[in-house]
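> From the sequence below, what's the structure:
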Amino acid sequence: MSKRKPRQIDYSLEELEEFQESIFQAFADVQDPRVLTGAIRHKLIDILFITLCAVLCGADKIKEVAVYAEERETWLTNVLKLENGVPHYSTFWWTFVMLDPTEFHNGFSKWISTLVRQDDNQVYAIDGKALRGTAIKGRPNSFIHTVSLWACGQQLTLGQVKVKDKSNEITAIPKLLEMIDITGATITIDAMGTQTAIAAQIIEDGGEYILALKGNQSSLHDEVSNYFIQAQQVEFEGVDHQSYHMIEEGHGRLEKRSFFVTEDIDWLPDYDRWKKLKTIILLKTERTIDSVTSTELRMYISSLPADARRIAYAIRSHWGIESCHWILDIAFREDTLRARIGHIAENLSFIRKMALILLKQEKQTKGGIELKRKKASWNPDYLLKLMNVKF
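This is a model prediction of the structure:
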């Protein structure tokens, strides 16, 4: 029987220094909340780095982070040159409870900014997420909400803002838009962001928008919906439009997505309230499972001209942030985590997003995010590889 040769490891502790330096520089200005409490035995940056390593290796809770640190103390001491060993559970806990999430977010944004390349036709998606596990017992709707900004081409979370509840999600959108230069980019937002003020801000900042229509703009939604229902009845005959079609098949499922785009909007009541509004869009999804077909219609408005292919790409790209949220719930169990004291939920959400970015950028390993996390916990060399990924 032939023996398999051990694979060559092409990453090292020396290469890890580049990654550490990027983290250290990005978070250098983050104020350590423990300064007011007295002696500090462990640097804040070391606590953040150890937590990131732990989450990459499968830790979902602070207790698990502390156990990881204990089990990997020799390795972490070698990597970080720890003078006082690894932090205790209470150190991790109180650090994340007290750490100002605004400062943490600023560090997170600085780190991300070194990774993002500005692509042609850049698409940024904004979407909200509920951390359902943080709900207070007896108050099922008291969970923490966050709104995130997503670079679709690079599949990176660029920013995150916490809000009190879902109804306040629209207050976070202007803050997220101010975090980046959106010149020439297309911003996609679910129905929560379909507001005239948000559309105006995007245009004034040099971007374009695609905004979903639902009940929050019921009159506009009904007008656009009726227009496209009538257009379909005559198979778009005489309707000046563009269309683009996508078909996906697999696992006994067939999906056909048809995008219809028109600049025929002069009839639309109060259309001039929406800055630079140029097109209305119909996305018709026909989904067949076990010979049973269902149809779903979605409506959008946009400042883009009637380029159906470009618009289809942007709308499809928006689903990447929804996929990110699904992965956080499934692979990181974010929807079940109950910690909500102080700022711990929001700060750990940043760490999970950092870990997800690194895991998604590693393309060589076949398998999902959960498998990669297990592999990192089994093999420190693979953990180093995750942190040496070139974006």
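
> For the rest of this, base every contact and every neighbour count on C-alpha atoms.
Noted.

> all helices for the stretch 251-391 of the chain, in order.
308-330, 344-361, 369-378, 380-386 (DSSP state H, counting those that start in this stretch).

> Could you list every helix and strand in contact with the longest one?
In this case it means helix 308-330. Secondary-structure packing of helix 308-330 (3 or more C-alpha pairs under 8 Å, 6 or more residues apart in numbering; DSSP states H and E): strand 123-131, strand 186-189, strand 242-250, strand 253-262.

> Give me the distance between the residue positioned nearest the centre of the chain and residue 108.
When C-alpha atoms, centre = their mean is applied to the chain, the residue found nearest the centroid is residue 157 (4.2 Å). Residue 157 sits 10 Å away from residue 108, going by C-alpha to C-alpha, to the nearest Å.

> Ok, residue 246 next?
36 Å.

> Look at those two and report which has more neighbours.
Ranked by neighbour count (other C-alpha atoms under 10 Å), residue 246 and residue 108 place residue 108 first, with 23 against 12.

> name the element the more buried one belongs to?
helix 101-113 (DSSP states H and E).

> and this one, so I can compare the two:
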Amino acid sequence: MPNPKVSSEKISGFSSFFADLKDPRRTHQGNRLYPLEEILFLCIAAVISGADTWTSINLFGKSKLDWLKKWYPYENGIPSHDVLGKVFAALEPGAFSRCFISWVNSIADTTRGEVVAIDGKTICRSDDKGKGKSAIHVVSAFASENGLCLGQLAVASKSNEITAIPELLELLALKGCTVTIDAMGCQKNIAKTIVEKDADYILMVKGNQKGLRDQIEKLFSIKPVASENKDSDLGHGRIEHRKCEVINQLNFLDDRQEWVGLKSVIRITSERISKDTGKGTTQIRYYISSLDTDAKSINRAVRSHWSVENKLHWVLDVVFKEDASLKKKDNSALNYNIIAKMALTLMDREKSTKKSKPSKRLLAALDDNYRDKILRV
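Here you go, the predicted model:
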């Protein structure tokens, strides 16, 4: 229970969503020296403050024990790094993930038309070849405008994304949003699930739907384009020109009735020119969508999809050192992934400074008041 000397309002936003999470430790350990809520709070506060290992989390806790007691009693002090590792190796990640999703749903403010990108990432070095354990693959939902990870599910490999995506969609509040997924998610049941959630979809079509792709290519050779949009982007040593074309006359598209909500097919032509060499490459991508003819919005949504790479995956790798971690034991890597996403969410919602994420973590480590500010958001 929280320290009675501290206002429960301070931690209610955290504890109310994680208080019922089942403690994986054996009941015969009695009252346990370190309550699970205290361990979770310690880890999130430590990761916000720059800790990336169980040892550094333990060191943070020992040095900030007086501050931690503002929030929880910590009557028995701080658990060792071995205790932390064992708890998170045993903690059931599915239940932890559902708690995370409920918490994010309570604070997320997704707006109509917001792009929610569904994308997978393999956590490098989470495998254990000696024990025949494969690396963990996580499918995440990322609200690009708000910069929030709305939830995630772990799967055995990238090929299992097809079954994981509908399960993840069912857990999310998506009304009014536009869900974007790469070719792996171009499945009829996934389109149906998105529409049933009162959302729209833009699904990439590639080789896994060859018949559909061939028909879309043919449509663009015989049907007029209903809407077109062009934009350009300068950065990363290149110039990129994109043209988005939309067709909504689908009477020649076989099986179109089996794709729930289908209203348009899309062709995006990207031309990239190197600033150094002047050489260019052209790529054509095709999509299906429940949106109609607004090529400008569709072009923006497709471009927003890739924000999940540099605003979530890249941050987890570079800022939170997820891929450099050696958390191999049982559920450790996946549970750390959830903790890092919670820390990232809290940091992104703290708007009093425009400092970079590494600078925010350093400031949180040095300044108790700033850490308070992040955790009270």
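
> Need the TM-score between these chains.
For this chain pair, the superposition-based TM-score is 0.90 by TM-score structural alignment, normalised by the length of structure 2; 369 aligned residues with a C-alpha RMSD of 2.4 Å.

> hmm, back to that, tell me, the helix holding residue 108 of structure 1 lands on which residues of structure 2?
Using TM-score structural alignment, helix 101-113 of structure 1 corresponds to residues 93-105 of structure 2.

> Which residue in structure 1 occupies the aligned position of residue 372 of structure 2?
Using TM-score structural alignment, residue 372 of structure 2 lines up with residue 384 in structure 1.

> now do residue 73 of structure 2
By TM-score structural alignment, residue 73 of structure 2 lines up with residue 81.

> Likewise for residue 190 of structure 2?
In structure 1, the residue paired with residue 190 of structure 2 is residue 198, using TM-score structural alignment.

> And residue 121 of structure 2, by the same measure?
Using TM-score structural alignment, the equivalent of residue 121 of structure 2 in structure 1 is residue 129.

> now swap in residue 27 of structure 2 and tell me
Using TM-score structural alignment, residue 27 of structure 2 lines up with residue 36 in structure 1.

> just checking, its match is part of a helix?
Yes - under DSSP: H, G, I helix; E, B strand; the rest coil, residue 36 of structure 1 sits within a helix.

> What's the local residue count around it?
The number of residues packed near residue 36 of structure 1 is 8, by other C-alpha under 10 Å.

> Tell me how many other residues surround the nearest residue to residue 32 of structure 1 once chain neighbours are set aside.
Using C-alpha to C-alpha, 6 or more residues apart in numbering and skipping residues adjacent in sequence, the residue nearest residue 32 of structure 1 is residue 44, 6.1 Å away. Around residue 44 of structure 1 there are 21 other residues, counting by other C-alpha under 10 Å.

> quick one: the counterpart of residue 326 of structure 2 in structure 1 and residue 200 of structure 1, what's the gap?
Matched by TM-score structural alignment, residue 326 of structure 2 corresponds to residue 338 in structure 1. Residue 338 of structure 1 sits 38 Å away from residue 200 of structure 1, going by C-alpha to C-alpha.

> where do the helices sit along the stretch 101-250 of structure 1?
Going by DSSP H, counting those that start in this stretch, the stretch 101-250 of structure 1 shows helices at 101-113, 169-177, 196-204, 218-233.

> Figure out how far the first one is from the centre of its chain.
Its chain's average C-alpha position is 14 Å from that of helix 101-113 of structure 1, according to C-alpha atoms, centre = their mean, to the nearest Å.

> and it, what other elements does it pack with?
helix 13-26, strand 156-163, helix 344-361.

> For the second one, grab the matching residue range in structure 2.
By that I understand strand 156-163 of structure 1. Per TM-score structural alignment, the counterpart of strand 156-163 of structure 1 in structure 2 is residues 148-155.

> mean per-residue distance, that stretch to structure 1?
Taken over the aligned residues, the distance from stretch 148-155 of structure 2 to structure 1 averages 1.2 Å (mean C-alpha distance after the TM-score superposition for structure 1).
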